[in-house]
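task: produce atomic coordinates for the following.
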Amino acid sequence: MHTLNLGILAHVDAGKTSLTERLLHAAGVIDEIGSVDDGSTQTDSLALERQRGITIKSAVVSFVVDDIAVNLIDTPGHPDFIAEVERVLGVLDGAVLVISAVEGVQAQSRVLMRTLRRLRIPTLVFVNKIDRAGARYGTLLGSIAERLAPGIVAMGGAEGLGTRDARSAPFAADDTAFTTDLVDLLTSRDDALLAAYVNAPETVSYRRLRDALAAQTGQALVHPVFFGSAATGAGVAELIAGITELLPTAQGDAQAPASGTVFKIDRGPAGEKAAYVRMVSGTVRTRDVLTFRGADGRESVGKVSAIGVFDGGAEVRSTSVGAGRIGTLHGLGDIRIGDTIGEAAAKPVRHHFAPPTLETVVVPGRDTDRGALLLALGRLAEQDPLIGLRQDDVRQEVSVSLYGEVQKEVIQATLADDFGVDVTFRETTTICLERPVGSGAAFEIIDKDPNPFLATVGLRVDPAPTGSGVEFRREVELGSMPYSFMRAVEETVLTTLDQGIHGWRVTDCTVTMTHSGYWPRQSHSHAVFDKTMSSTAGDFRNLTPLVLMSALRRAGTTVYEPLHHFRIELPSDTFGTLMPVLARLRAVPGTPDMSGTTCVLEGEIPAARVHELQQLLPGLTRGEGVLESAFAQYRPVVGPAPERPRTDNDPLHRKEYLLRTSRGGAAGACGGGAGPAGHAPDPPALSATSDRGRRSRSSPARRSGMTECPCALPRS
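Below you'll find the model as predicted:
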């Protein structure tokens, strides 16, 4: 039996959870279709989901059609929970994007389809709610082609639109208009098919066209469109046929070494972890000892105590899970979302959407709940790493990252219901970022003031293309000092850049290690290890932030704020009322598109002002204005750069930093700064004694030939 891992994606309220229920019913998995409004659906299992009628967490159910076992993953539609969608994308073989026949293409629809196309995930489009008043067909197809993807083809018509009797009318082989559309669409992307059609059109049979349609759909070149209603079941049979015929099934060698990707973490009633894994190859069995790795280089080992697979709409216990399938692994206490298990052939989950652009401080209702709050937030961050906990020990505060206000409400309710911790939130603020303006370099030399650490570190910061993130390079040879020291520098660079000159995360830069040096492990005459004479990884972890921030200061940074692209549809006579408000919110509107009594206005607005615009719009437009918004880009902040309080030891203030981190807290090491950017000082003259440990020139440390200045360093 083949396996198809299928994602159901949509803008909120387009009906994807209802479609999931209908698919399970059509496959015979459930006898009665659940209702989102009544909180009786299979995939909305959380109490909060049932209360609110929205999907918050992705859920997996399974059904069988012919010889294909479909693992169907229902994902949230609300943009505040886009992180759940992101984790699912990396494990899909195909997707169904649900569009409302009434509301049409919405903001989240565009974000999702843009990402699906970029990742080349085969995608079908299901236009839902054809039985609802206001449902459209022809104009909606044009909107899908214009705003989602040009390579679409309708697989059927829709009759009785807007009535309870609305139904799908699939096109057949003898429908000339349909076959002509297929030929036009498919030959524009297949030269061999075009040549065959031009030279001998009789050889291009309907069967060949359907095969070509399946092939191009599998390559994410075209997107078949189906019409129907999840509420009545209209068009669902045709959609199921399209899923099995047009979407590719999972590939993978069950006999190869085990390899998979973790895309979700849950905890059971007793707190035990369950890791949802998509197997890429091989087979995992109960009691197997697995190695799993994180994108940050972390590596752990654990023993599988139990395995769950999805069958008949529910999770059932199994002794194994094989290539192409989705299962839950129990007993792996240290495993995290995004980890790869087994062989490294499995690709880690990557970020496909913009990170959260808002944050807020979480305040416990009682001071005695601070410990419980940290534990609870840690559990939530385990299930959703993008909430980005930021703990400030100085102010005794903890912040979380957010996509929007609804997510904040859900976090508050979850903390109260699941953990018994009542919280409030401070005002939501924007998360900015910093980018280097130019290049800057600095270094500090071992055993040379003002450096109190037994390490030599030199770093250069250079700007990199937008969106490239942070890259670490070396101009020193990897063998110039122990790898653990090299690794300590690299890890500390990445951690330190979480807080730049103004306190924001620094991105889009290249950090190059230009100098290195250390003192090898030394001991006294009785072979007792002397830490004061030997470099440790801690020396490099403590020195690196000072050098990096000195280099970053010389490079300079600009603070960027997140912008959302907005689209407002409003009555034309309210346009003049809206414009002054947009100006006050620092929005930059484009040219309005006036069409009769309706105006469509697009532009950009700071992310921090989107929620305020949402609240003001109904009053400004007599309740008729419709706002769509999605993250667009970052732009430089106009005016003074906003500052963010630091939560680290603050390497920007050398004296205080050294008091917290210096080996001996030597006050005399606090003066001065790093060497001048781009220029190494002259080699220090070797003196008979030094002020650190009073080592003589003939000490073991000297005789070992370790490097103490850049002149002696091997460089590449």
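
use CA for all of it now, contacts and neighbours both
Will do.

at the geometric centre of the protein, which residue do we find?
H351 (3.4 Å; Cα atoms, centre = their mean).

and the next helix or strand past the biggest strand by length in the chain?
For the chain, the strand with the greatest residue count under DSSP state E is strand 557-571. Downstream of strand 557-571, the next assigned helix or strand under DSSP states H and E is helix 575-584.

which other helices and strands contact the following helix or strand past that next one?
Downstream of helix 575-584, the first helix or strand assigned by DSSP H and E is strand 588-589. The elements that strand 588-589 packs onto, with contact taken as 3 or more Cα pairs under 8 Å, 6 or more residues apart in numbering; DSSP states H and E, are strand 598-606.

here is the second sequence; please produce its structure so I can put it next to the first one:
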Amino acid sequence: MVANRDQMYIITNRYFQAETHVSFPFVVNISCLFSAFGMIKITLSTVVLRRLMHTKLPVSVHHKVKRPKVYLDNDACDRNLDISKIRNIGLVAHIDAGKTTTTERMLYMSGNISEPGLVDAGTTTTDYMVQERERGITIASAIVSIYWAFYRLNLIDTPGHVDFTLEVERSLRVVDGALVILDGSEGVEAQTLTVWHQAEKFQIPSMVYINKLDKSNANLQFCLDSIRKLMKVEPLLINTPVFDLSGHLTGVTDLVRMMHYYWPEENGLRYDEKACCLEELNSFELKHRENLLSKLADLDDHFAEILLSDKEPSLNSADVERSLRQATIRRRVIPVLCGSSFRNRGIQPLLNAICQYLPSPLDCIPAVLQFYNGRLCCLAFKIVHDHYLGPLTYIRLYGGSLSKNSKVFNINRNCIESVTKIFIPHGDVMHEAEFASQGQIVVLPGLKSTIIGDTIVDSHHTAEHAKKLFEAQNVDSLERRDNQHPILAGIDVPEPVFYCTVEPSAVSEQNKLDLALTKLAREDPSIRTRIDSDSQQTILEAMGELHVEIIKDRLKRDYGLDVFLGPLQVNYRETVTVPMTCAKRIHDFVGSTDRSVAVELKVEPAPGAGPLKKVRWSHEQGKKALEDCYPQFILNSVIDGCFNACSHGPLLNSLVVDVDIVVQKLEVDRGVPVAAIAACTSQCLLEAMAGANSILLEPVSELKISIPANFGHDVLRDLNHRRAKVLDLNLDVENDVKCIHAKVPLQELQGYATCLRTLTSGMGQFHMIGVAYEPMTRDQSDIVLRRLTGMDL
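Okay, here's the model as predicted:
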């Protein structure tokens, strides 16, 4: 009976979850009936069936059975899949919280792989890059698709290291929900908080999974407190861990459905469930059950009425699930689940919760779709280069559908692209499909001009029609670009904070190096290259030491280039501290004709504004606005001149940030070339900034350092030498661990990992939390200027 049931699962993998014992002839009859009506296509492999007949299976299996890996026709399944059954979920966590291990167990429990991969062994599905398997960390986001209880889950495993923040950013941009994974012994850690803030920026409904509760020092209450304190949200525990007398995690209690789940076997495929009543709950479980119902009643008037009319024992769990789902999608609560992924405990309830409580694409429809009337509208969010297929562009479909051998229109690039094939990604494996529909994440090979952040529609006509609707409604809340088309919000690319020179081993390989760096920068926009105007050397800009190491390694492995890197330097910024107004006039002589352009600009500090985004125009009372006096090409030349000046500040030719620029006067004679207008504006702004007491800003990172308490003095002394500012100092008496929270300039952190290991005999660890720019003192600025230019401030 069990063998027949396993065959049933393989034959109808995504439509039958093997929840009932059914004879094999019955399944074949049902499958043939479905096939006759054209609902699904089923191919029975004689080899597979013969292998199954000789497979030894457990005698008693109640829920999940380990199955051999079988590939079915993806296209047949996807055509009948309801969009409301799709879940696009981003998995985010601090490094080593168990995110990739959790993904592997999800693949294993759903039957996508026959054995779960191990991070330490380098056998995981999502960490497929050589660099990832060697280091045991996630570097690039990876997408896998699984089917669970009639739902399709597109899981995006994201990096946990601060150097790869862009990977997290662009992954969160295209998901509908997020799963935040915590280490049960650490709670909310540094990078957890960073990625949580990124998820908050996109208003993503989320849930938390507390992993590694099998560890001896795991503390569930500490995790809940850290969520409340650091993430600034109220955690809503919806299942609790169950331990045996030896302290081993054996199951969880579902506080929504009032069920106990137990895993009697190590592989976790089989689990038993048992209904429970209030009298069987311990005080901790009872407290959180009451908290769950009370919180939902506060948020949902309809549920409050049900709760008042029905006594607790007769309360329908479906009403609790409905109310919890609504509250989660509205981001009013954060459901919290428990488990141990490595021990195969809690994975099935976690998958069920993702399906039940996190939103579908229909719950998260961007406002821009109203202008496309159900036609194709999608966003390019990731690009990788394949040696055979060329650039592979990952896109998320927000509206409409897409078929292979078709044409699409890129609004941002204003060009037509050809879609020859469509792939469904599964780690580094691509499954070809005939079409893709709303809510799906697919890969398109061969898009020549598309870059990350571009909006793609089905035709130029559709784009123009949407533009007319957009302008007619004048929806100010939507993101706008110069071409005024309604487009999906792009992806914010962080500014690189480190740079170094990069040279090939031979001059003959310079062109090959330039091409390789161009491809890498297209894949990862946080990588930037430029040519130094003085030395004519290639400058590589990146996010950190590890980022640079990965780039060098990829150049060697993927492109056969053994490059030399110069010393790593930090990218400084410049800003002004006082307002300054400056006027500039330049003359352009053509024969005996004197044509001139005059500009008057005012620059003033704008703390927190970041890089220049727009230029303002003066509006004097009773006078015509400046931007109404000249054609757009002249205004654009002025704007270009401002942006050019801000890209090369007066001190170090660094990027100028946190400034507000106002064009107060503009005089342009007829026939003056646009280059002269831009040059006059640029010179005027540089002179204004030079007189506005410009200062240097340096990148500063927050550090969370954990060390044995007896090494505290040595580590603090070293931090003082590195110009650190200690923000907090805590002593964990129980574990004899000192925790240091400090701000340290990035320039002082080069090689810090090695130094900390030396100071603590290999027992210390630290984590960086983002990067911000802060003003330097005059003395420090003088040191930097002398070192880089030989001049004083």
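
ok so, going back, the residue nearest to the centre of the first structure matches what in the second structure?
Residue correspondence to the second structure (TM-score structural alignment): H351 of the first structure is matched to D492.

for its match, what are its contacts?
Shown in contact with D492 of the second structure (Cα atoms under 8 Å, 6 or more residues apart in numbering): E169.

part of a helix, is it?
No - assessed with DSSP: H, G, I helix; E, B strand; the rest coil, D492 of the second structure is coil; it does not lie in a helix.

F303 of the second structure in helix, strand or coil?
Once three-state DSSP is applied, F303 of the second structure turns out helix.

neighbours of the aligned residue in the second structure for R208 of the first structure, how many?
Under the alignment (TM-score structural alignment), R208 of the first structure maps onto D319 of the second structure. The local packing of D319 of the second structure (other Cα atoms under 10 Å) involves 15 other residues.

tell me the angle of the longest strand of the first structure relative to strand 598-606?
If you take axes from the mean of the first three to the mean of the last three Cα atoms, to 10 degrees, strand 557-571 of the first structure sits at 160 degrees to strand 598-606.

packing partners for strand 557-571 of the first structure?
For strand 557-571 of the first structure, the packing partners by 3+ Cα pairs under 8 Å, 6+ apart are strand 433-436, strand 598-606, strand 626-636.

the last one packs against which elements?
Same thing as strand 626-636 of the first structure. helix 107-118, strand 557-571, helix 610-620.

would you check the span in the second structure matched by the longest strand of the first structure?
Counting by TM-score structural alignment, strand 557-571 of the first structure corresponds to 694-708 in the second structure.

what's the matching stretch in contact with?
190, 497, 570-577, 650-651, 736-747, 760, 763-776, 781.

where do the helices sit along the stretch 201-350 of the first structure?
206-218, 236-246 (DSSP state H, counting those that start in this stretch).

ok, R616 of the second structure to E627 of the second structure distance?
Using Cα to Cα, to the nearest Å, R616 of the second structure is found at 10 Å from E627 of the second structure.

on average, how far is the longest helix belonging to the first structure from the matching bit in the second structure?
The helix spanning the most residues in the first structure, taking DSSP state H as the definition, is helix 537-555. Taken over the aligned residues, the distance from helix 537-555 of the first structure to the second structure averages 2.6 Å (mean Cα distance after the TM-score superposition for the first structure).

and the counterpart of L616 of the first structure in the second structure, how far from A521 of the second structure?
Using TM-score structural alignment, the equivalent of L616 of the first structure in the second structure is C755. Separation of C755 of the second structure from A521 of the second structure (Cα to Cα): 31 Å.

and L33 of the second structure, by the same measure?
On the measure of Cα to Cα, L33 of the second structure and A521 of the second structure end up 52 Å apart.

which of the two has more neighbours?
A521 (16 against 13).

show me what that one lines up with in the first structure.
So A521 of the second structure corresponds to A381, using TM-score structural alignment.

mean deviation of the helix or strand where its match lies from the second structure?
Using DSSP H and E, the element containing A381 of the first structure is helix 370-383. Its aligned residues in the second structure lie a mean 1.3 Å from helix 370-383 of the first structure after superposition (mean Cα distance after the TM-score superposition for the first structure).

quick one: the next helix or strand after that helix to the second structure mean distance?
Remark: after helix 370-383 of the first structure, the chain's next helix or strand is strand 390-392, criterion DSSP H and E. Aligned to the second structure and superposed, strand 390-392 of the first structure gives a mean residue distance of 2.0 Å (mean Cα distance after the TM-score superposition for the first structure).

equivalent range in the second structure for strand 390-392 of the first structure?
Using TM-score structural alignment, strand 390-392 of the first structure pairs with 530-532 in the second structure.

any idea how far the matching stretch is from the middle of the chain?
Mean C-alpha position of stretch 530-532 of the second structure versus that of the full chain (Cα atoms, centre = their mean, to the nearest Å) differs by 29 Å.

can you list contacts of it?
Q537, T538, I539, L540.
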